[in-house]
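Chemist: here's a sequence, model it:
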Amino acid sequence: MSDQQDSTNKTPAQLQKEAEKKAKQAAKLAKFQEKQKRIDEQKAVAKPKESKKKDEKVKPVTEYTANTKPGEKKNITCELPTAYSPKYVESAWYEFWEKEGLFKPEYNHDLSKPNPKGTFTIAIPPPNVTGTLHLGHALATSVEDTVSRYHRMKGKTVLFNPGCDHAGIATQVVVEKKLMREQNKSRHDVGREGFVEEVWKWKKEKGHVIYDQLRKMGAAVDWDRAVFTMDPKITRAVTEAFVLLHERGVIYRSTRLVNWSCMLRSAISDIEVDKKEITGRTLLPVPGYDEKVEFGVLVSFAYPIDGSDGEESERVIVATTRIETMLGDVAIAVHPEDDRYHHLIGKVRCLNL
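Modeler: Below is the predicted model of the structure:
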């Protein structure tokens, strides 16, 4: 109604102008729809465009190809790399340094005479022969190598001593698994001497790899002084150190609670123990057992007192989470001020099996 009233109030010129405006809008909309239709048709028939990847040029790694015999000074008359190449730079030098004895404390120094500039000695913390070196070894060796080279540049007599460690229990476990896997034998089957021989074989295999890794890192160590912690001179030194410490009373033998491994049949250090908190009955896998073992259950059982037979026989109730230890119990301790047990002190209890 209002539109009709507005149109009647407008002049013919205004009405014509509005009609032309609406016609232009309709034509513009039709043109847009036609254009959109053509685009949709083109997309329907067009093939998907293949993405053009830029040709990635892989820069070749320049390697050292000159004929330099191991131990001889590096021949650098060959073509130099256009960019820094670690393989080119590091190649052949270490063998030359080692042959020339540059890392020996005797180099340019007479060890029979004191060096007025001083001496510096550092022993590389011997890596375990249970495997190969990792990033942590690389970090530590780099720091130690830097320090030893610094003191050598200061004119001191320097010894950076390499070696590797038999790692005790850790290596024993690895070698035992290897024996079982390859020969289906345990360490008890091969005997002590045979097992020690297997450990030496493992050391020669893994120790060689470890030493090659140290050479790759350029460690300035004296390889003629490399040691293994099972070498006779090292074991003698360890034995002598323990004897001296025992004689001085610094170390002693005593009865203490230990971490006993039923699988290894040996006492092990705290660092070898995986601690696990449990809040109740829990089944856990234990080496040497086919099925999981129950832990976290408090069991109460009664020890009968010897000489108190009959229906009113006296008993002492004990609660424990390790009931199997009852076979090794030799005594029961009670609180001296607990009146319930005063009359039992000094009596004998029976192991009720």
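Chemist: can we go C-alpha only for contacts and neighbour counts from here?
Modeler: Fine.
Chemist: just say helix, strand or coil for E240.
Modeler: helix (DSSP: H, G, I helix; E, B strand; the rest coil).
Chemist: run a quick neighbour tally on V199.
Modeler: 20 (other CA atoms under 10 Å).
Chemist: which residues sit in contact with the nearest residue to it once chain neighbours are set aside?
Modeler: Leaving out its chain neighbours, the residue that sits closest to V199 by CA to CA, 6 or more residues apart in numbering is V175, at 6.5 Å. V175 makes contacts with 198-199, 202, as judged by CA atoms under 8 Å, 6 or more residues apart in numbering.
Chemist: now show me the structure for the sequence below, then we'll compare the two:
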Amino acid sequence: MKLVFAGTPEFAAVALQRLLEAGHEVPLVLTQPDRPAGRGMKLQPSAVKLLALDHGLQVAQPRSLRLDGKFPEDAQATQWLLRDVGADAMVVAAYGLILPQWVLDTPAKGCLNIHASLLPRWRGAAPIHRAIEAGDLETGVTIMLMDAGLDTGDMLLMERLPIAADDSTARLHDKLAALGGRLIVDALARLDTLRRTPQPTEGVTYAHKIEKHEALIDWTQAAELLARRVRAFDPFPGALTHVGSDNLKVWSARVDPGDAAGAAPGTVLGCDAQGVRVATGQGVLCLTELQRAGGKRLPAAQFLAGAGLRPGLRLGQNDTGAPHVS
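Modeler: The predicted structure follows:
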């Protein structure tokens, strides 16, 4: 088919690569504008843009697609491009811009979305993170025909994927990206015969965007929830606590079978090569991979060799003993 592709991060780049390998023609790629990133805050192109340019594809980076929005000139220019291309369909994966009705109506066979959840569970921006955080046992990918709602379109294909006990968002992302790339190629090959299935009205949940303030660990929460949140927030924004005025990132943790013995939440109970045991509101959390500000992610044994953690310290408090707030 002749396709327009719209996507931004690595999840979308995997799908674009699979579409190109399958022989589809992609005369136009839409992706988000370059964003400042890194310590120097230099403008960085998206993963999709880099892949598209590597294949010599035309790239457009509108700031908005709304003809009556803040950047109508971007929307108008994109409208001309889409009409000129005359695509059979548009494939959308983690694009990051709302598609107004005029975009949905432009491709002859509609707009297909690759969504990393089992719809209608986890509609929205962060389905992978929220599935892990919630303790879901499985997730998957849904290929749907887009409509004007937020991930509300009719479903074409769905495939389930178990969530492993040690899956972080980074690990699960890679599995789902590969699955999404395979499913979209399959869906396009059978597009004229696939059955459109309306989404159920029951079981709808929303995967709200991950905010930086969520990184701060609340030690009064249960160890089981905190362990899931550590996995859900790897690689972004990372789980954060404090030792006095110093930041401490926690990248890996597990529930410890031990007893907090009445210790206040956030109290370090023990430190050894197996990890840093910390009391929580319910149970004990063992921190197994940590990172100090400006340092590297290290296993607990290596981290403790150069750190001042010791039993009795209270994590999550500033130098005055008051709790840190986000």
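Chemist: could I get the TM-score for this pair?
Modeler: Once superposed, the chains reach a TM-score of 0.23 (TM-score structural alignment, normalised by the length of structure 2), with 130 aligned residues with a CA RMSD of 6.9 Å.
Chemist: out of the contacts of V175 of structure 1, who's nearest E20 of structure 1?
Modeler: W202 (98.3 Å; CA to CA).
Chemist: and A75 of structure 2, what helix or strand is that in?
Modeler: helix 72-85 (DSSP states H and E).
Chemist: mind listing what's buried along that helix?
Modeler: 72-76, 78-79, 82 (16 or more other CA atoms under 10 Å).
Chemist: turn those residues into a markdown table, columns for distance to A37 of structure 2.
Modeler: Putting these into a markdown table (distance: CA to CA, whole Å) gives the following:
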| residue | distance to A37 of structure 2 |
| --- | --- |
| P72 | 27 |
| E73 | 26 |
| D74 | 23 |
| A75 | 25 |
| Q76 | 28 |
| T78 | 26 |
| Q79 | 29 |
| L82 | 30 |
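Chemist: how about those residues, which pair is most distant?
Modeler: Top of the distance list for the buried residues of helix 72-85 of structure 2 (CA to CA): P72 and L82, 15.2 Å.
Chemist: could you point out which element follows the helix holding A75 of structure 2?
Modeler: Assigned by DSSP H and E, the successor of helix 72-85 of structure 2 is strand 89-93.
Chemist: check which helices and strands that next one sits against.
Modeler: strand 2-7, helix 10-21, strand 111-115 (3 or more CA pairs under 8 Å, 6 or more residues apart in numbering; DSSP states H and E).
Chemist: can you do 7 Å?
Modeler: The helices and strands touching strand 89-93 of structure 2, judged by 3 or more CA pairs under 7 Å, 6 or more residues apart in numbering; DSSP states H and E, are strand 2-7, strand 111-115.
Chemist: for the shortest one, which outside residues touch it?
Modeler: Outside strand 111-115 of structure 2, the residues that touch it by CA atoms under 7 Å, 6 or more residues apart in numbering are 89-93, 104, 141-146, 180.
Chemist: for the stretch 101-250 of structure 1, just list every one of the strands.
Modeler: Counting by DSSP state E, counting those that start in this stretch, the stretch 101-250 of structure 1 has strands at residues 119-123, 157-161, 163-164, 227-228.
Chemist: deepest of those, which one?
Modeler: strand 157-161 (a mean of 24; mean count of other CA atoms under 10 Å).
Chemist: and the angle for that strand with strand 119-123?
Modeler: Angle of strand 157-161 of structure 1 versus strand 119-123, following axes from the mean of the first three to the mean of the last three CA atoms, to 10 degrees, is 0 degrees.
Chemist: which element follows the helix or strand where K28 of structure 1 lies toward the C-terminus?
Modeler: Counting by DSSP H and E, the element that carries K28 of structure 1 is helix 12-45. Using DSSP H and E, the helix or strand that follows helix 12-45 of structure 1 towards the C-terminus is helix 86-90.
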